[in-house]
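K.L.:
what would the 3D arrangement of this be:
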Amino acid sequence: MSDSADVPEDECLAVWCAGDDWCAVTCTMDVIDKKWHPVIIHRLLQHDALRFNALSNEVGEITNKMLSQSLDDLEEKELVDREIVSEKPVAVEYSLTDRGESLQPVIDSLEEWGKTYLQPAKSKDDSAC
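P.N.:
As a prediction, the model looks like this:
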C-alpha cells in the first residue's frame, strides 16, 4: 500500500478528505464520482476520440446539457482534451489526455467487478443442493 505522504495534501484535487490524513481514494473518487464521468471515460477509452454527437450516442441516456457540463468538468480536471477539428461548421472532438488514459485500469477494474458481483442476490431458498 502506498504512503499517503507521496503527494502533498495541497495537491489533492478533492476539497475534503476522510479523516486527518490525505486520502488517495477520496481524491480519486472526487475526480470520477459524477454519474456520467466513468461512462464518458470508458467510451473514450474504447474509441480514442469522438465528436460530441457520437459521444452522446455512445453514452446513451444523457442530455446534451449534462454531457457538455461533464465534458467541461473532465477537461478542467485535465482528463479530457477538446480539439476543434473544423471551423465551418464548427466540429469538436474529445479525447482523453494521458492523465485520463491512466484511468484505464480503474475503469477496467470497475467493469470487471460489476460483471462479477452485480447479479441478483440469491435468497436462502435459492441455494444449490
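K.L.:
going forward, measure contacts between C-alpha atoms and count neighbours the same way
P.N.:
Fine.
K.L.:
mind checking how far Ser70 is from Asn53?
P.N.:
14 Å (C-alpha to C-alpha, to the nearest Å).
K.L.:
have a look at these two and say which one is more surrounded.
P.N.:
Taking neighbours as other C-alpha atoms under 10 Å, Ser70 and Asn53 compare with Ser70 leading, 17 against 14.
K.L.:
so which strand or helix has the residue nearest the centre of the chain?
P.N.:
In the chain, the centroid-proximal residue (C-alpha atoms, centre = their mean) is Pro38; its distance is 2.8 Å. Assigned by DSSP states H and E, Pro38 belongs to helix 37-47.
K.L.:
ok, residues contacting that helix?
P.N.:
Applying C-alpha atoms under 8 Å, 6 or more residues apart in numbering, the contact partners of helix 37-47 are 32, 50, 55, 58-59, 70, 74, 94-96, 100-101, 104, 107.
K.L.:
reformat those residues as TSV; add distance to Asp81 and secondary structure.
P.N.:
Listed next are the contacts of helix 37-47 as TSV, based on distance: C-alpha to C-alpha, whole Å; DSSP: H, G, I helix; E, B strand; the rest coil:
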residue	distance to Asp81	secondary structure
Ile32	16	helix
Leu50	11	strand
Leu55	13	helix
Glu58	18	helix
Val59	17	helix
Ser70	12	helix
Leu74	8	helix
Tyr94	6	strand
Ser95	5	strand
Leu96	6	strand
Gly100	9	helix
Glu101	11	helix
Gln104	16	helix
Ile107	18	helix
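K.L.:
and for comparison, fold this next one:
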Amino acid sequence: MEKFRNRDLKDIKSTPFGYTLSIIGGKWKMVIMFWLVEYETLRYGELKRCIGQISDKMLNSQLKELESDGIVIRKEYPQVPPKVEYSLSKRGWSLMPILEEMCKWGEENQI
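P.N.:
Alright, predicted model coming up:
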C-alpha cells in the first residue's frame, strides 16, 4: 500500500487496485463468480436461481461485462430451445485466491 500513498486519489482507476476493482467490483460480479466456482458450469436460469434476487437485466449486464473482461466463458449450443452455459475462464479462475482470502477474512471476522 505504501506505493499508492503519494498518488492522487482521483487517479485510483489507473492503479492495479483500481483495475482489479473495475473487473470484480459491483454488487453481483463476485456472487456470479462464487456460484460458477461452486458448480463450474451453469445455465442462465440455474445461475439466476442460485443468486436469487437479481433482475434479468442486471444478470445479463453483469455476465456480458464479465465475458468482455475475459472472466466468464459463454458457450452457446445451436439447438432449439437455445442452450447457453457459463463457466469461469482461466483468467477468472486466477481471481479465486483473492476471493478465497475474502471468505477467510469473513470467517475470522464475522460478528
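K.L.:
overall similarity of the pair, as a TM-score.
P.N.:
Once superposed, the chains reach a TM-score of 0.84 (TM-score structural alignment, normalised by the length of the second structure), with 105 aligned residues with a C-alpha RMSD of 2.1 Å.
K.L.:
picking up where we left off before, what do we get in the second structure for the residue nearest to the centre of the first structure?
P.N.:
Residue correspondence to the second structure (TM-score structural alignment): Pro38 of the first structure is matched to Met30.
K.L.:
now the helix or strand that Leu67 of the first structure is a member of against helix 37-47, angle please.
P.N.:
Taking DSSP H and E as the criterion, Leu67 of the first structure maps to helix 64-76. When axes from the mean of the first three to the mean of the last three C-alpha atoms, to 10 degrees is applied, the directions of helix 64-76 of the first structure and helix 37-47 differ by 80 degrees.
K.L.:
centre of the chain to helix 64-76 of the first structure, how far?
P.N.:
Distance of helix 64-76 of the first structure from the chain centroid (C-alpha atoms, centre = their mean, to the nearest Å) equals 12 Å.
K.L.:
do the same with stretch 83-101 of the first structure
P.N.:
In terms of C-alpha atoms, centre = their mean, the gap separating the centre of stretch 83-101 of the first structure from the centre of its chain is 17 Å.
K.L.:
matching Val59 of the first structure against the second structure, which residue comes up?
P.N.:
Aligned counterpart of Val59 of the first structure in the second structure: Ile51 (TM-score structural alignment).
K.L.:
just to revisit the earlier point, how much does the helix holding Pro38 of the first structure stray from the second structure?
P.N.:
Aligned to the second structure and superposed, helix 37-47 of the first structure gives a mean residue distance of 0.7 Å (mean C-alpha distance after the TM-score superposition for the first structure).
K.L.:
quick check: buried residues in that helix?
P.N.:
37-45 (16 or more other C-alpha atoms under 10 Å).
K.L.:
over to stretch 79-89 of the first structure?
P.N.:
Buried residues in stretch 79-89 of the first structure, counted by 16+ other C-alpha under 10 Å: 79-82.
K.L.:
can you list the residues you listed in CSV and add distance to Gly114 of the first structure and secondary structure?
P.N.:
Converted to CSV, the buried residues of stretch 79-89 of the first structure look like this (distance: C-alpha to C-alpha, whole Å; three-state DSSP):
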residue, distance to Gly114 of the first structure, secondary structure
Leu79, 23, coil
Val80, 24, strand
Asp81, 28, strand
Arg82, 30, strand
